[in-house]
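Undergrad: A predicted structure for the sequence below; I have some questions about it.
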Amino acid sequence: MKVLLLTTHLNTGGITSYLLSLAGGLISQGHQVFIVSSEGTCVEQFTSIGAKVMRIDIRTKSELSPKIYLNVSKVRNFITKHSIDIIHAHTRVTQVMAHFLSKRCGIPYLSTCHGFFKPRFSRKIFPCWGQATIAISQPVKQHLVRDFGIKENVVHVVNNGIDLKLFRVDVAEIKQELREQFQLNDKIVIGTIARLSDVKGLDVLIEAFRDVVGNDPRCQLVIIGQGKEEAGLKKLVNDLSLNDRVLFLPVIEQTHRMLPLIDLFVMPSRMEGLGLSVMEAQAVGLPVIASNV
């Protein structure tokens, strides 16, 4: 089978990690995988496992963006050229694009919902969920059925998973290297890996850390990630006089290789479908504190 995966970008993140595992699994079973997306730091990881990537600029947060409709013809030609059998969309924007492509090309599409959606009017009048919908957890399925009226038998729960082989590393050796690199040898490192957005609750983590470091000055907070809230979070750190106690690090292609740096992993999200970062932290043996969402 020839499968087209649609997503808005291939930068480091939860959806990209999911797609990399999915593409690898499909290819290992003899399927051909094609990806249509904007540019991203992880493109080479997909091509290295045998996926064919078409790069077009569809990175937008609005399902009404002209980028979607101006690129439909390009993607349709790509589908025709490669005789694609099915389309699998992974963001709201690509769900809408997949809907139009399905109609024009006469092939089915499905979508995976990686979290919770705001119940906007446009999502109700233009549902675009596909002939089947995958929810990454039972709460996400309940949300789709309750808030968007999707028929329960159309939504299938397929929980997120990770490739455990990636985490079979010498944690002690990597920890020592990272501790020396970031000069954290004598610290108790509390850390997280997340997109720097409001929904991830990192402001709550920073405020809680102020109390923690007051009780034990050996503690250091490490936040690995990038996003639109970065400036605001750094201002909060400054306002709380924690500049020498909080370290911000950018994401790298294989972010999970930073996990051994951490002693205690925290996921303070306000909303979460099924966080891959928590499973990855547990895979290297880290204790985890997570919000009850």
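TA: Done, it's in.
Undergrad: Please count neighbours and contacts with C-alpha atoms only from this point.
TA: Will do.
Undergrad: if we look at the helix or strand containing residue 205, which residues are touching it?
TA: For residue 205, the element it lies in under DSSP states H and E is helix 202-215. Counting by C-alpha atoms under 8 Å, 6 or more residues apart in numbering, helix 202-215 makes contact with 196, 219-221, 233, 236-237, 240, 242, 268-269, all of which sit outside it.
Undergrad: pretty sure residue 194 contacts residue 224?
TA: Yes. Under the contact definition of C-alpha atoms under 8 Å, residue 194 touches residue 224, with a separation of 6.4 Å.
Undergrad: Tell me the first helix or strand C-terminal of the helix holding residue 205.
TA: Following the chain from helix 202-215 toward its C-terminal end, the next helix or strand by DSSP H and E is strand 219-224.
Undergrad: Against that first model, consider the following:
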Amino acid sequence: MGKMLGGGVESVVMNYYRHIDRNKVQFDFLVDDDSTRVPEEEIKELGGRVFRIPPYQHPLRYRKELVRLFREEHWPIVHSHINTLSVFPLSAAKKAGVPVRIAHSHSTMGKGEFAKNLMKLALRPLSNLYPTERFACSEYAGKWLFGRNADFTVIPNAIELEKFHFDPVIRQETRRELGIADGMFLIGHVGRFMPQKNQAFLVDVLAELLPQKPDTILAFVGDGPDRPDVQQHAQELGIGDHILFLGQRTDVNHLYQAFDAFCLPSRYEGLGMVAIEAQVAGCPCVLSDQVPHEADVSGQSAFIPIQEPDSWASEILRIQGTDKREQINSNKKLDFYDIEEQSKKICAQYEYLSREKVK
């Protein structure tokens, strides 16, 4: 898992873990020992184990511990969720003789993370050396990591669809809890505060909006290293009293109900699962043009360049003018993200791979 810090990939893996048939498939978790949000109690209750290992920044100790664990535990499958860094655990798994080695692409890259991008570009050519199987959260993420003509399987970031369906009662209760009056327009964002998610841009968008719609409030859900800078940026623009910093929340499905619009101005995304969750809740979405169009399950999301805060403001104003909140109807695009169905499929894949390759 690399570093478990409360991000989206951890949520995806835990969601599958909660729904998979654990009488047939069981997970153990390898996490960097500087992880800050490891749900150890829940993992243990579900029958799994947590192994804390040196982070990849200490490559010799990291690899030595990986090889030791792979040899001692005899796991038939190693499933790596750390994108280009998967080359390290999967090379160790190959050395230890692990028969099934899965590389899973959850992301891509974009501007704003120079050092991280250099590492990704250096490691990406090695991404096909050690896996026996290739998974990706989207076609876009798979082609980015493994190559345009590579053979990979899309494993959707599936969710409990019912949990996110729009409920007007929950909307009222949540807005009341947040202190949002009926006439206010609430823009929401969910994501870890880091360069990829580009939250400071949304502060600029809000600054464009307020002269035209002064009853607008922006709510940030999540935490991370960039949060103080974003807060300072809001104060410098004099609009800090129009922004809610809600931190890590366990009721994100309720918060989607309260939003009047959802914005995701990411510099890059493997998919953008939060946008899909928002659409299931009937929330109109304004997304960066760096978000894969696979994330538009409603067919109504707007994709706008992140160099144009005025264009974002115009689209948000158009949304608030419609005054319409609808839950999208079930369709094939949406059904693809049903955790009940997808957990059965991935369980069957694990079983098949174990039978075919673990001899």
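TA: Yep, it's here. Since the structure is predicted, the reported quantities are computational estimates derived from the model, not experimental observations.
Undergrad: Superposed, what's their TM-score?
TA: Scored by TM-score structural alignment, normalised by the length of structure 1, the superposition of the two chains gives a TM-score of 0.82; 276 aligned residues with a C-alpha RMSD of 2.6 Å.
Undergrad: quick revisit: in strands, which of the contacts of helix 202-215 of structure 1 appear?
TA: Residues of the contacts of helix 202-215 of structure 1 located in strands (DSSP state E): 219-221.
Undergrad: now, which of the residues you listed sits nearest residue 123 of structure 1?
TA: Comparing these against residue 123 of structure 1 with C-alpha to C-alpha places residue 221 closest, at 38.4 Å.
Undergrad: That closest one matches what in structure 2?
TA: Taking TM-score structural alignment as the criterion, the aligned counterpart of residue 221 of structure 1 in structure 2 is residue 218.
Undergrad: What does residue 278 of structure 2 correspond to in structure 1?
TA: Pairing criterion TM-score structural alignment: the partner of residue 278 of structure 2 within structure 1 is identified as residue 281.
Undergrad: show me what contacts its match?
TA: For residue 281 of structure 1, the contacting residues are 256, 259, 265, 287-288, taking C-alpha under 8 Å, 6+ apart as the criterion.
Undergrad: Save those residues as TSV, and put in secondary structure too.
TA: Formatted as TSV, the entries for those read as follows, by DSSP: H, G, I helix; E, B strand; the rest coil:
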residue	secondary structure
256	helix
259	helix
265	strand
287	coil
288	strand
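Undergrad: ok, and the most crowded of those?
TA: residue 259 (27 neighbours; other C-alpha atoms under 10 Å).
Undergrad: Can you give me the distance of that one to residue 178 of structure 1?
TA: Taking C-alpha to C-alpha, to the nearest Å as the criterion, residue 259 of structure 1 is separated from residue 178 of structure 1 by 10 Å.
Undergrad: before we move on, what about residue 15 of structure 1?
TA: As defined by C-alpha to C-alpha, residue 15 of structure 1 lies at a distance of 26 Å from residue 178 of structure 1.
Undergrad: which residues of the stretch 251-359 of structure 2 fall in helices?
TA: Assigned helices in the stretch 251-359 of structure 2, in chain order: 252-258, 273-280, 309-322, 332-335, 339-357 (criterion: DSSP state H, counting those that start in this stretch).
Undergrad: Point out the most buried one among these.
TA: Between the helices of the stretch 251-359 of structure 2, the one whose residues have the most neighbours on average, counting mean count of other C-alpha atoms under 10 Å, is helix 273-280 (a mean of 25).
Undergrad: Check the mean deviation of that one from structure 1.
TA: Taken over the aligned residues, the distance from helix 273-280 of structure 2 to structure 1 averages 1.0 Å (mean C-alpha distance after the TM-score superposition for structure 1).
Undergrad: May I see the buried residues of stretch 166-181 of structure 2?
TA: Within stretch 166-181 of structure 2, the residues scored as buried using 16 or more other C-alpha atoms under 10 Å are 166, 170-172, 174-175, 180.
Undergrad: and the residues you listed, which two are the farthest apart?
TA: Farthest pair in the buried residues of stretch 166-181 of structure 2 (C-alpha to C-alpha) is 166 and 180. Separation: 17.7 Å.
Undergrad: ok so, going back, filter the ones in strands among the contacts of helix 202-215 of structure 1 down to the buried ones, PyMOL style.
TA: Below is the selection syntax for PyMOL that covers the buried ones among those, with 16+ other C-alpha under 10 Å defining burial:
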select buried, resi 219+220+221
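Undergrad: Which single one of the ones in strands among the contacts of helix 202-215 of structure 1 is nearest to residue 137 of structure 1?
TA: Compare each of these with residue 137 of structure 1 using C-alpha to C-alpha and the shortest gap goes to residue 221, at 29.4 Å.
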